[in-house]
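Asker: model the structure of this input:
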Amino acid sequence: MRRIMDLLKAAGIEIIYMHIKKNGYYDPILKILFINVNLSDMETKKTIMHEAGHGVLHDELYPLYKMTVPHSKMESEADKFMIDNLLLEYMNLYSLSPEEVDYMKFMDHYEIDYTYESYLRTLLMNPKMDTYLKII
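Answerer: Below is the predicted model of the structure:
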């Protein structure tokens, strides 16, 4: 999580915790992540990572966010950004190499939707996985 906080700081993005109906959202004009104060620790972490994905990957694309197809694509990219960072955290936490990761245990541990199973398997089988995780 430290890595994400450093990325947000470098991008000039702050986090505000408040009572909101959504888990969170990113305002690219204000450069603020708004996070629901009522989330569990795990949901807070996942929401911050997802919304940070928007801030890091999509900051300049916010006019496209109101269009259905770009919006859907950006949501998927933010989810993958979250998964990549959770995977890095998980591997560091348990001192695992990509070959040692049981992707189903990982998904259950972080309560990741199984629709991302294929993405995760592909990511873990990539021979350049170690290099990729060092640069995300």
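
Asker: every contact and neighbour count from this point should use C-alpha atoms.
Answerer: Fine.

Asker: assumed residue 17 was part of a helix.
Answerer: No. Under DSSP: H, G, I helix; E, B strand; the rest coil, residue 17 sits outside any helix and is assigned strand.

Asker: against residue 81, how distant is the closest residue to it other than its chain neighbours?
Answerer: Nearest residue to residue 17, sequence neighbours excluded (C-alpha to C-alpha, 6 or more residues apart in numbering): residue 35, at 4.7 Å. Applying C-alpha to C-alpha, to the nearest Å, the value for residue 35 to residue 81 is 17 Å.

Asker: out of these two, which sits in the busier spot?
Answerer: residue 35 (25 against 21; other C-alpha atoms under 10 Å).

Asker: against which helices or strands is whatever helix or strand that one lives in packed?
Answerer: Residue 35 is located in strand 32-36, with elements delineated by DSSP states H and E. Applying 3 or more C-alpha pairs under 8 Å, 6 or more residues apart in numbering; DSSP states H and E, we find strand 32-36 packed against strand 14-18, strand 24-27, helix 41-57.

Asker: and for comparison, fold this next one:
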Amino acid sequence: MSSRLKQLLRKYHLEIKYGPTHGKGYIVKTPKGFPNLLIVKENLSDEETEKVILHEIGHAEHDKEIVGDYRTDARAHDCCESKANNFMISEKVKEYAELGYDTLNANWLDLAKEIGTQDYWLVREELSKYITE
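Answerer: As a prediction, this is how the structure comes out:
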């Protein structure tokens, strides 16, 4: 696991546990004073595991901003999922830029496919933040 992921997990007081799950991942709230558990489906590829972790960290970052119940309010659910996906995409593009890839001439469609998103415009927008000429 990258040092960046470890740093983010510490920042949001999350501890990873792997196991069988119905989805790819979710956060279990714990009593105050204990880290929340980020449950990740076992046997995912390293790449998919990283994306799930980033997505769930996105929930930790943004869900408190959303008005409504994630489980019963479709609008709140969609907003939470969108913000979590945007966080994951932002972090993956940041990683891409920090690895020294040419962000000015990057093929944002291919990068979006590599990340596993169809939100091509967000990938393009995120890439533009790292263009240095």
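
Asker: just to revisit the earlier point, trace the residue nearest to residue 17 of structure 1 over to structure 2, please.
Answerer: Matched to structure 2 by TM-score structural alignment, residue 35 of structure 1 sits across from residue 40.

Asker: show me what contacts its match?
Answerer: 16-19, 21, 24-26, 49, 52-53 (C-alpha atoms under 8 Å, 6 or more residues apart in numbering).

Asker: can you redo the residues you listed as TSV with distance to residue 6 of structure 2 and neighbour count?
Answerer: Below are the contacts of residue 40 of structure 2 laid out as TSV (distance: C-alpha to C-alpha, whole Å; neighbours: other C-alpha atoms under 10 Å):
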residue	distance to residue 6 of structure 2	neighbour count
16	10	14
17	14	13
18	15	15
19	19	11
21	22	12
24	19	18
25	17	21
26	17	19
49	13	19
52	14	23
53	10	23
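
Asker: including distance to residue 118 of structure 2, could these go into TSV?
Answerer: Supplementary listing: the contacts of residue 40 of structure 2 in TSV, determined by distance: C-alpha to C-alpha, whole Å:
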residue	distance to residue 118 of structure 2
16	27
17	28
18	27
19	28
21	25
24	18
25	20
26	22
49	19
52	16
53	19
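
Asker: residue 57 of structure 1 corresponds to which position in structure 2?
Answerer: Using TM-score structural alignment, residue 57 of structure 1 sits opposite residue 62 in structure 2.

Asker: count the residues that sit near residue 57 of structure 1.
Answerer: Residue 57 of structure 1 has 14 neighbours, counted by other C-alpha under 10 Å.

Asker: meant to ask about residue 10 of structure 1, not that
Answerer: Residue 10 of structure 1: 10 surrounding residues under other C-alpha under 10 Å.

Asker: what of the one 3 residues further on?
Answerer: Neighbouring residues of residue 13 of structure 1 were enumerated by other C-alpha under 10 Å; the total is 20.

Asker: is it true that residue 51 of structure 2 touches residue 88?
Answerer: Yes. Applying C-alpha atoms under 8 Å, one finds residue 51 of structure 2 in contact with residue 88, separated by 6.4 Å.

Asker: of the two, who's got more company?
Answerer: Remark: of residue 51 of structure 2 and residue 88, residue 88 carries more neighbours, 24 against 20, as counted by other C-alpha under 10 Å.

Asker: what helix or strand is the aligned residue in structure 1 for that one located in?
Answerer: Alignment note: residue 88 of structure 2 maps to residue 82 in structure 1; criterion TM-score structural alignment. Using DSSP H and E, residue 82 of structure 1 sits in helix 68-93.

Asker: tell me the helix or strand right after that helix.
Answerer: Next element after helix 68-93 of structure 1 (DSSP H and E): helix 103-109.

Asker: how big's the offset between that next one and structure 2?
Answerer: In the superposition with structure 2, the aligned residues lie an average of 1.9 Å away from helix 103-109 of structure 1, counting by mean C-alpha distance after the TM-score superposition for structure 1.
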